[in-house]
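J.: I'd like to go over a predicted model; first the sequence, then the structure.
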Amino acid sequence: MKLYTMLFLSLFLSKSCSSQSQQDCKDAVLEYTANTRGFYQKITIQNQTVMVSKDRSGNDKPITTNITDKDWKELVGYFETINLDSLPTYKGPSQKRFHDGAAIANLKVVFKGKTYETSSFDHGNPPVEIKKLVDKINTFVKK
């Protein structure tokens, strides 16, 4: 009987933690921007919805699509691995943006009323610590 109780509690607690982390991610706003003189792209993710804007002035309405459950779970998994307080300290592995070799990219996270933002990095070559998250965010534009 103790074995069944332990199994039930373990299963129950693991499910509640998983749903709690997804709820936390639903409360977060992820904003990825990449731009150069002739290129602009802003990807905003909030509550299982992605909005993509290619208009720097904000006059055009962004394209909005829903994120599938599979993609959302993957995104939540990547989001859980990053340390938000360390986000500003992450360094990009390349410096092509300094001579127009790559667009300048930034990732901003608004979570529980606090804003966390990376220093700039090359679009397509993010810091190693957030690479999986940024790559996943960019897949929503290619679809």
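T.: Yep, it's here.
J.: going forward, measure contacts between C-alpha atoms and count neighbours the same way
T.: Fine.
J.: and the closest residue to Ser53 other than its chain neighbours, how far from Phe39?
T.: For Ser53, ignoring the flanking residues on the chain, the nearest one in space by CA to CA, 6 or more residues apart in numbering is Pro62 at 4.5 Å. Noted for Pro62: a distance of 15 Å to Phe39, by CA to CA, to the nearest Å.
J.: again with Leu13
T.: 46 Å.
J.: Thr118 too?
T.: Thr118 is 20 Å from Phe39, by CA to CA.
J.: neighbour-wise, which of the two wins?
T.: Thr118 (21 against 12; other CA atoms under 10 Å).
J.: list the contacts of the more buried one.
T.: Thr118 makes contact with 87-90, 106-108, according to CA atoms under 8 Å, 6 or more residues apart in numbering.
J.: in addition, the following structure is provided for comparison:
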Amino acid sequence: MKAITLILLTVFLGKSCSNEAQNDMENTTIQYTATTRGFFEKVVIINQKATISRDRKGVEAPQEIAISDADWKELVSAFGKINLEEIPNLKDPTQKRFYDGAAIANLKIRYQNKNYETVDFDHGFPPAAIEKLVNKIVSLAKEKE
């Protein structure tokens, strides 16, 4: 009987944590920007919608897409594994952007009325702590090219 209770409690707590992460993501704004002289991409994610802009001057209207449930679950999972307080201290793994080998990328997260922003890093080479989240965001934008 104790074993069954323990299993049910574990399942219940596990579901509660994933729902909490999902609710947290619904009230979070994530902005990923990559730019260089001839390239610009800005992806803003708010509550299962992504707005993709490839025009730095803002002449063309940004493209808005709905994020599928499967992609949203991946984003929620990746977001849940990030320590937001560490984001400003993340080190860039490469410096290709210094010689035009990669676009300059940046990740900004607005969570519970507080902003978290990374230092600049190379587009395609994010810091390990945010790699899954950034790669998922980039893949969503590539689908709509």
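T.: Right, received. Where do you want to start? Nothing here was measured: the structure is a model prediction, and the numbers come from that model.
J.: about what we covered before: make a ChimeraX selection of the buried ones in the contacts of Thr118 of structure 1.
T.: Filtering those down to the buried ones (16 or more other CA atoms under 10 Å) takes a single ChimeraX command:
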select :87,90,106,107,108
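J.: could I get the contacts of Thr118 of structure 1 as TSV with secondary structure and distance to Arg97 of structure 1?
T.: TSV is the format used below for the contacts of Thr118 of structure 1 (DSSP: H, G, I helix; E, B strand; the rest coil; distance: CA to CA, whole Å):
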residue	secondary structure	distance to Arg97 of structure 1
Leu87	helix	19
Pro88	helix	18
Thr89	helix	18
Tyr90	coil	16
Asn106	strand	12
Leu107	strand	15
Lys108	strand	18
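J.: tell me the one of the contacts of Thr118 of structure 1 nearest Lys54 of structure 1?
T.: Lys54 of structure 1 has its nearest neighbour among these in Asn106, at 15.1 Å by CA to CA.
J.: and the closest one, what does it touch?
T.: Asn106 of structure 1 makes contact with 32-34, 117-121 under the criterion CA under 8 Å, 6+ apart.
J.: and the two most separated of those residues?
T.: Pairwise distances across the contacts of Asn106 of structure 1 (CA to CA) peak at 13.6 Å, for the pair Ala34 and Glu117.
J.: which other helices and strands contact the lengthiest helix in structure 1?
T.: Determined from DSSP state H, the single longest helix within structure 1 is helix 2-27. Applying 3 or more CA pairs under 8 Å, 6 or more residues apart in numbering; DSSP states H and E, one finds that helix 2-27 of structure 1 contacts helix 69-81.
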